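**Q** build me a model:
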Amino acid sequence: MPLDAKALGAAIHEELTLHSTLCRREAGAFQQALRQPGEVVVACTQEQRLFGEVAAQTEGAVAPLRFVNIRETGGWSRDARQAGPKIAALLAAAHLPEPEPVPTVSFQSAGRLLIIGPVDAAERAAALVADVLDVTVFAQGPGAAGGAQERRYPVLGGRLTGLAGWLGAFDVEWRADNPIDLDLCTRCNACVEACPENAIGLDYQVDLAACQSHRVCVKACGVAGAIDFGRAAAVQSERFDLVLDLRAPDATPTFLQHAPPQGYFRWDGSELATLLRLRELVGEFDKPRFFEYKQKLCAHSRNTTVGCRACVDICSAEAIASDAPRQRIVVNPNLCVGCGACTTVCPTGALAYAYPRVADQGQKFKTLLFTYVAAGGRDAVLLLHSQERGQALVQELGRAARLGVARGVPANVIPVALWHTASVGLDLWLAAVAYGASQVVVLATDEEAPQYLDGLQAQMETAQALLHGLGYTGTHLRLLRAGTATDLDAHLQLLGATRQRVPAQGARFAIAPEKRSTLELAIEHLAAQSPLPASERPEAIPLPPGAPLGTVQVNRDACTLCLSCVSACPASALQDNPQAPQLRFIEQNCVQCGLCVKTCPEDAIALVPRLLLTPERHQPRVVNETAPWSCVRCGKPFGTFKAIEAMLGKLAGHPMFQGEALERLKMCGDCRVIDLYSAQNETKVTDL
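**A** Reported below is the predicted structural model:
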């Protein structure tokens, strides 16, 4: 790799020394560095395991050890000689502190494995893991050859009716409607031979639809007494730690979601890696609690009315459920896989990604982009990819470039590994553009659920509409789909075909912990740096449906100022005026959740997604007002003229509201009670 240690050191304010065989004959220099104060960053990941072992064996090692890949991401590319600024940026980001620890979710597995499928295939799979795991087979047909005559594992039979849970806590329910008791069955095959309808297979279960009730199988079973057609079909259940499913993907009941629970595996009999992973899942395991939830910010529901369902609809693990009566959503941390898609589409920031936190991720973006520019780089592109398949594609591309069969990662493209590509969205993308990124590209592979891609694309359309409205020409956000390194290479080479307009001066703000605050900071900087002259800037930028920014239109003729929308609004965008019958609106606060629309009894409210660029966006404005209604008895205002008139019109024909009763509706609460009490006393006097 053509590396300039002096230039790289100047860019990250560190003194660098280049080593060519640090993991071999120069290992002494590595050990010496470990004994010094400060951190050690190794800019190669190929021998990460070896470096870790050497560090563990180095006496007096005090320096924390980190790794960063500058080889496949920059040094192995046809643009390697121009990749210095990118490599400097990657080195600078590697020096950032580790994210603060977060609470964890614990799983405990004793290794109880349930294998569901044809008996022959289940027993073959069991033979490969039974030395480590406690195997039980749930027979779903005999398979091609039936099971082994030697019964090695407990076998359950019947109709599977329920399967739910996660690693260490899978609850399986079935209806034991098989007349053959598999615990008593000796697999002598006498019943199979005797059955005239061939209704008994080598899984030793009776096909009741084919059985003609000759009962010769019962006689053939003889002393074993394993067959009893009079046995009640009881519902049974049991708990397992792990599940290996050998059935066809469309079989039910099973986990149909894109991201099944941890501890549940499908296997077609070909990939032995699946069985190797199963063998490792015995013991106690922890994973980060990836999300933080703030109910007071949640726009999901108010007063049992559901508005925003973005997180519930996008979750590929079915870990999020609606709890409308309690005005919240509920996230099952055991099912959550940490994709972060819910936090990306959440308009308010009620759901936030916790590991790494958004502020840590934003600091990484800022460090990468600022270091890149300071080192002389131009037109920076952030390539966001997953730590699994996405990172593997980037590394494959780098190796292909080293062999001369691909161009490799361009010099201005900075790969950034994420736990999942769906964990970063509108707020951080716009912040990256504000920092100076010409493009933010999200690499999607076959890992992503379809709804994730739809959600990311919708967010990109909103961000791009906003940027174009501010005068930033070009395409700044891209969703790049690639299944092979060749596809990735072709896509990356096209990124530089057009130039993107970016802010003349990069933003300096720090990413805020709150999503809306970060979004406002990014919008404020992008608007201030807009290349459009002030006279040409629009008053408002239209945004696509579903955008988390916008205003409301109130039909003043239909609105009665009942203010039910005010109590429903989770963001305090709609407000009343204690001094006058007015409905006020602060556009900056609106998240377009739709609760006001669904709550309004008069259907008088409509959402309008947009970005208002005038100062009025931050100020309350009156969207409807009316004259107050004054009590006909004491003259005190107690409601709105329109609301009282509407009530009188609806109740005028009701038999309970005639004469004096209807007149009392025109009074304030105090006068209504006084008038009713006076009328009752007059009636008593008359009776006397």
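**Q** every contact and neighbour count from this point should use C-alpha atoms.
**A** Noted.
**Q** roughly how far does residue 525 sit from residue 469?
**A** Distance of residue 525 to residue 469, computed by Cα to Cα, to the nearest Å: 14 Å.
**Q** what residues does whatever helix or strand residue 10 lives in touch?
**A** According to DSSP states H and E, residue 10 maps onto helix 5-12. Outside helix 5-12, the residues that touch it by Cα atoms under 8 Å, 6 or more residues apart in numbering are 15-18, 84-85, 87-89, 91-92, 371, 374-375.
**Q** now stretch 320-328
**A** Residues contacting stretch 320-328 (Cα under 8 Å, 6+ apart): 295, 298, 300-306, 311-312, 329-332.
**Q** to compare against the first, here's the next sequence to fold:
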Amino acid sequence: MSKTLILCDCCNSNPIDPQALSQATGMACSQVHSALCTTQSEQAAQAIAAGDAIFCCAQETAFFDELADSLNTPSPAYLDLRDRAGWSTDTGPKLPKLAALVAEASLQVPATKSLDVMSEGICLILGRDETALDVADMLKDFLSVTVLLPDMQDTPMTRAYDVVLGNLKSATGSLGQFKVRIDALRQLNPAGPGAMTFGSPRDGGISHCDVILDLRGTMPLFPAPQKRDGYVQADPNSPKTVAAAVLQVSHMVGTFEKPLYVRTEPLLCAHSRATQTGCTRCLDACPTGAISPNGDHVQVDPMVCAGCGACASLCPSGAINYDAPPTDFTFRRIQTLAKACLDAGGKAPGLLVVNAEGSEIIGMAARYGRGLPADVIPMEVEALNTIGHAEMVAAMAAGFGKVSILVTPGTDRDVMHSEINLALALVGGCITMIETPDPDRLSDILYGTTASLTVETPVRPMGTRRQITRTAVKALHGGDAILPLPDGAPYGAVLVDTDSCTLCLSCISLCPSGALGDNPDSPQLLFQEDACLQCGLCSNVCPENAITYAPRMNLGNDALSQVVLNEEEPFACVECGALFGVKSTIEKISEKLAGHHGMFQTPEAARMIQMCSDCRVNAQYHSENNPFADKERPRPRTTEDYLSKRRDH
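**A** As a prediction, this is how the structure comes out:
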């Protein structure tokens, strides 16, 4: 069954041409209603009962959901055409933008993978004074509460919750699986008459809990504490924040779904090889500490990961990919928006990337201000840092003339800055980061921004992020240019000082992407620039410090094939003539060792340096001081030997 757009002009404030919209999108459109959420609710119910309806209003979703529930029918899909397109003072044509938004809404969103997390309501309250006890008294009927205080004068007489004394030394985990270590731990002794007392202190106490409520008013236990599930921090001097924390914690009981935000491919990771450290981009960017080294690669703790997406944007090899939704779906959304807009007559539209908070700002701008320009198409994502340089240049290549990202609190601005700078170095154009919570200021910026780069023939590249980036940049530049990039960029060349390089080929064995290679028939160091991650491993392992990097994007075809970085004449074995090693290296070794080292004092011994491995073993075996020689092997004993021995006795 095909979907139908259920249109509403919101009391004649949002004019819509259903015939033009249907022709541009290829979808059936209802008549234009004016008050589906009030006086025309019966018509809304009929549309819901018919099924496969897309209500083009996002303001009254709660009402329509209730209506669907009363009809025992699944809730309809929703599409906000009013705030994102209709309510705007821009007199330019809105049909291309409407067509783009409808086309995007028609995409099937992949289901997000998740884990079930169980919380039994075991709550640890960290406090410093009576406030923690008051909060425990409020939560005792909802959670199993333990209060940890550094010390106290008056022992509480209640057993509705537990009180322990001690110093919290460490805490790990997240909702449902926290583990804490407490030193100088003193537990309550409820036995005997009189006031209750605490036992003797002991170090190394270990406990587990589901929820931690931190009322100490000090540094948080975890980095990015607002992103740690199950950890709630509140200022004990602010009754308002304490009350909000109590309400939040009281609901942390039951089974919760924890999204699996990223997908990892450990074999692609360029973090380290042979104890040498290479790429640390994800480790440096992760705000929650969810990523840690694990041998030659990194591992992501899915329970700690908050899904900011910075690691996936920065990963040069594709070892970490965002998966909620998958990265390829984000590229598909971008390309769908661009194609639908251009097919409907749009010219170099702008892409505005927002999160849920950004969508609220757009709504405020539409209701109280100028709204969005007619040529700016908003795209809401779960996490802004999932939009990296690959998505930005792909948008430009798909036909967008400008890309803007509206950042909000919680966005890693440093990561966003670096990705925008990299995208600008790759394609130039108009790619900006907007930092304002003011709806009017947002409108002013967008109305004042014009497209500075347009692609003559839009492309829709596919593949990995690296492949998409290269294809998009090549389409925008239309040639075989070599583009210089900022330091730290994941694209570039390896430069070798041929005077220092001895062709030991240590770099080849550690290269995680296969960008460096050798020639089995000749002493050569080969390099394929397109595969280079600029991870730093080859430079770190080089014993002669002969390797440096040149961050750049080489659009020529030579970047896709192997080129020779260094080569030398092979050395011919003085015994059999077989080629082996590097002539200059063998000559240097002979010069340094012959007559100067205890093993190569004689001309015969020094000559072995210039032999291949087979001839060297043969020469050593037959030499006067054969290192393999041993005393004469004893004759094997036979049956006759045993019989003759018995006869002698």
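**Q** can you show me the helices along the stretch 51-200 of structure 1?
**A** With helices called from DSSP state H, counting those that start in this stretch, the stretch 51-200 of structure 1 shows them at 84-94, 119-129, 190-194.
**Q** and of these, who's closest to residue 666 of structure 1?
**A** With Cα to Cα, the closest approach to residue 666 of structure 1 among these belongs to helix 84-94: 69.3 Å.
**Q** just the buried residues of the contacts of stretch 320-328 of structure 1.
**A** Among the contacts of stretch 320-328 of structure 1, those classed as buried by 16 or more other Cα atoms under 10 Å are 295, 298, 300-302, 305-306, 311-312, 329, 331.
**Q** helices - which of those residues land there?
**A** Using DSSP state H, 311-312 are the members of these that sit in helices.
**Q** not counting sequence-adjacent ones, nearest residue to the alignment partner in structure 2 of residue 637 of structure 1?
**A** Alignment note (TM-score structural alignment): residue 637 of structure 1 maps to residue 579 of structure 2. If the residues on either side of it in the chain are set aside, residue 579 of structure 2 comes closest to residue 572, at 4.4 Å by Cα to Cα, 6 or more residues apart in numbering.
**Q** and that neighbour, how many neighbours does it have?
**A** 18 (other Cα atoms under 10 Å).
**Q** that one contacts residue 586, doesn't it?
**A** No: counting by Cα atoms under 8 Å, residue 572 of structure 2 sits too far from residue 586 to count as a contact (9.9 Å).
**Q** so for these two, which residues contact both of them?
**A** With Cα under 8 Å, 6+ apart, residue 572 of structure 2 and residue 586 have common neighbours residue 610.
**Q** and residue 301 of structure 1, what's its match in structure 2?
**A** In structure 2, the residue paired with residue 301 of structure 1 according to TM-score structural alignment is residue 272.
**Q** how far does whatever helix or strand residue 491 of structure 1 lives in sit from the chain's center?
**A** Using DSSP H and E, residue 491 of structure 1 sits in helix 485-493. Centroid separation for helix 485-493 of structure 1 versus its chain: 27 Å, with Cα atoms, centre = their mean, to the nearest Å.
**Q** what element comes up after that helix heading to the C-terminus?
**A** Next along from helix 485-493 of structure 1, by DSSP H and E: helix 515-528.
**Q** for residue 551 of structure 1, see how far away residue 585 of structure 1 is.
**A** Taken as Cα to Cα, the span from residue 585 of structure 1 to residue 551 of structure 1 is 8 Å.
**Q** same check, this time on residue 424 of structure 1
**A** Per Cα to Cα, residue 424 of structure 1 is found 25 Å from residue 551 of structure 1.
**Q** measure the mean distance from the helix holding residue 491 of structure 1 to structure 2 post-superposition.
**A** Taken against structure 2, helix 485-493 of structure 1 registers an average deviation of 3.3 Å after superposition, with mean Cα distance after the TM-score superposition for structure 1.
**Q** elements contacting that helix?
**A** The contact analysis (3 or more Cα pairs under 8 Å, 6 or more residues apart in numbering; DSSP states H and E) places helix 485-493 of structure 1 against helix 389-402.
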